[in-house]
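**Q** all I have is the shape, not the residue letters:
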């Protein structure tokens, strides 16, 4: 399989929101292996230091930051951290998220709100801060990536509120790109729609059970990370909106549409 040339990512700094598990962790590992500079962000801090050490060992650079409130002030601090340590960033990836399983009427309303806070508002607040920073910095072809879901555009019983949160994220991501285009701002707003994977994060099902982490580098999260980074490289070079799917053929060039 053809791999992106090392220099494509080694020239970049990525902020990865949701780096402590799943797709975010796999993306950080692959970016670090390619020599990228990574700002690892998550509410769960205990995995970040080990991941940063792993990235440094494989040739990348990494710093960590723990989210506390998931608000714009939190993310503005992270943007300042990236600026202070690495001179800014080129790409901002949002992959926070919980999955909920169960009938809508059986899950407590506070759980629904908590899911929306993590799946939607963390990505929205991160995107707004990233967009403002990239616009102000004059960075050409900077990219914001949001992680959707294979059920983003489907009605999903038993995963109803999760599906709703991801549908909202689709609309936000597309609206942000349209506003970039209308303003003549050379930035990209990308949505990745992955299939279901095993996650290391908590679920809102029942009392909040945890799934065991997958460590196999060929797992679905790693495959999605490969697709994500390839589309990031393409977008950063061509300043075009992409709407890739995690099911995309890994050996094909990244699609670009206007």
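**A** Good, I have the coordinates. Everything quoted here is computed from the prediction, not taken from an experiment. Residues are numbered from 1 along each chain as shown.

**Q** alpha carbons only for contacts and neighbour counts from here, please
**A** Fine.

**Q** which other helices and strands contact the helix or strand harbouring residue 145?
**A** Under the criterion of DSSP states H and E, residue 145 resides in strand 142-147. With contacts taken as 3 or more CA pairs under 8 Å, 6 or more residues apart in numbering; DSSP states H and E, strand 142-147 sits against strand 91-94, helix 122-137, strand 187-192, helix 220-238.

**Q** identify each buried residue in the helix or strand just after the first one, please.
**A** By that I understand strand 91-94. Sequence order places helix 109-116 as the next helix or strand after strand 91-94, per DSSP H and E. For helix 109-116, burial by neighbour count (16 or more other CA atoms under 10 Å) applies to 112, 115-116.

**Q** let's bring in a second model and compare:
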């Protein structure tokens, strides 16, 4: 994409945090947007705020864990916008706690939202984007936890590593189609992610332990040093126009990412020193 002017953008998890900040940034640059969210009241307020600023904005209730709901979102998005140029698979929840304490319900909840949600976005939108042609870009919100595994973030890292892998694979596959792909991998951002996560957990996943919730609150709670959502949104919009695959807002993550790949590379040397020749 060379411009946001007149382009149609769909953003899941669009009623708050990075999703809403991105909607504000995209519309400021001339885009028309469909916001998707599971929270009707927050969605209505977000759409109204965008419209009051002069933007074309629409809202569609969507539970990204359900393929039929995301397919409905795609139907409505093409109906409302006519053409969809950008799909931002941003909806997600936060989870923290030792793997030994993770319940089966916790695993299902995190994977359903944070990994199946983006997969459903690809299933529902990609065939139509390929057929449509023109300016097209698919985006994902992953995490620094999708680049470097860390203690206390097991299920979350599993899901976010999957999102990064999905983006990397799609970038290779879609290059010939002229469809750009980007994956956002922030550290902690100043958003109400923790509160929103707990509020949207359905009874189908059972109760979460108080210990895990307390650990998550401590690990993910925003501080004054966190990057703001509107700063992330500007970087994200610039990355779309530059067709940049990775979006890495926190320079503090660079050293950890470098060390991870150095450890991987060093393994080949250590194995060779031990006589492995294959």
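**A** Perfect, I can see it now. Remember, predicted model here, so these are calculated numbers, not experimental data.

**Q** what is the orientation angle of the strand holding residue 145 of structure 1 with helix 122-137?
**A** Relative orientation of strand 142-147 of structure 1 and helix 122-137, computed by axes from the mean of the first three to the mean of the last three CA atoms, to 10 degrees: 180 degrees.

**Q** which of the helices and strands packed on strand 142-147 of structure 1 sits closest to residue 7 of structure 1?
**A** helix 220-238 (10.1 Å; CA to CA).

**Q** got the contact list for that closest one?
**A** Contact with helix 220-238 of structure 1 is made by 4, 8-9, 22-24, 26-27, 30-31, 91, 140-143, 145, 188, 192, 194, 197-198, 241-242, 244, 246, 248, 250, 254, as judged by CA atoms under 8 Å, 6 or more residues apart in numbering.

**Q** now the residues you listed: which count as buried?
**A** 8-9, 22-24, 26-27, 30-31, 91, 140-143, 145, 188, 192, 194, 241-242, 244, 246, 250, 254.

**Q** which of those fall in helices?
**A** Members of those lying in helices (criterion: DSSP state H): 8-9, 22-24, 26-27, 30-31.

**Q** could I get these as CSV with distance to residue 52 of structure 1?
**A** Shown next, in CSV, are these (distance: CA to CA, whole Å):
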residue, distance to residue 52 of structure 1
8, 20
9, 17
22, 15
23, 16
24, 13
26, 12
27, 12
30, 12
31, 12
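
**Q** and the residues you listed, which two are the farthest apart?
**A** 8 and 22, at 23.2 Å, using CA to CA across those.

**Q** look at residue 36 of structure 2 and give its secondary structure.
**A** strand (DSSP: H, G, I helix; E, B strand; the rest coil).

**Q** what do we get in structure 2 for residue 30 of structure 1?
**A** Matched across to structure 2, residue 30 of structure 1 falls on residue 25, judged by TM-score structural alignment.

**Q** should've said residue 186 of structure 1
**A** Using TM-score structural alignment, residue 186 of structure 1 sits opposite residue 178 in structure 2.

**Q** enumerate every residue touching residue 116 of structure 2.
**A** 64-65.

**Q** and what of the one 4 residues further on?
**A** Counting by CA under 8 Å, 6+ apart, residue 120 of structure 2 makes contact with 64-67, 70.

**Q** which of these are buried, as a PyMOL select command?
**A** Here is the PyMOL command that selects only those of these that count as buried (16+ other CA under 10 Å):
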select buried, resi 64+65+67+70
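
**Q** farthest-apart pair in the contacts of residue 120 of structure 2, please.
**A** It's 65 and 70 that sit farthest apart of the contacts of residue 120 of structure 2, by CA to CA, at 8.2 Å.

**Q** thinking again about what came up before, average gap between the strand holding residue 145 of structure 1 and structure 2?
**A** Superposed on structure 2, strand 142-147 of structure 1 shows a mean distance to its aligned partners of 0.5 Å (mean CA distance after the TM-score superposition for structure 1).

**Q** residues in structure 2 aligned with that strand?
**A** Strand 142-147 of structure 1 maps onto residues 136-141 of structure 2, going by TM-score structural alignment.

**Q** identify the residue of structure 2 aligned to residue 94 of structure 1.
**A** In structure 2, residue 94 of structure 1 lands on residue 89 (TM-score structural alignment).

**Q** so of the contacts of residue 120 of structure 2, which ones are in strands?
**A** Taking DSSP state E, every one of the contacts of residue 120 of structure 2 sits outside strands.

**Q** which contacts among the contacts of residue 120 of structure 2 does structure 1 share?
**A** Counting by both residues aligned by TM-score structural alignment, their matches' CA atoms under 8 Å, the members of these that carry over to structure 1 are 65-67, 70.
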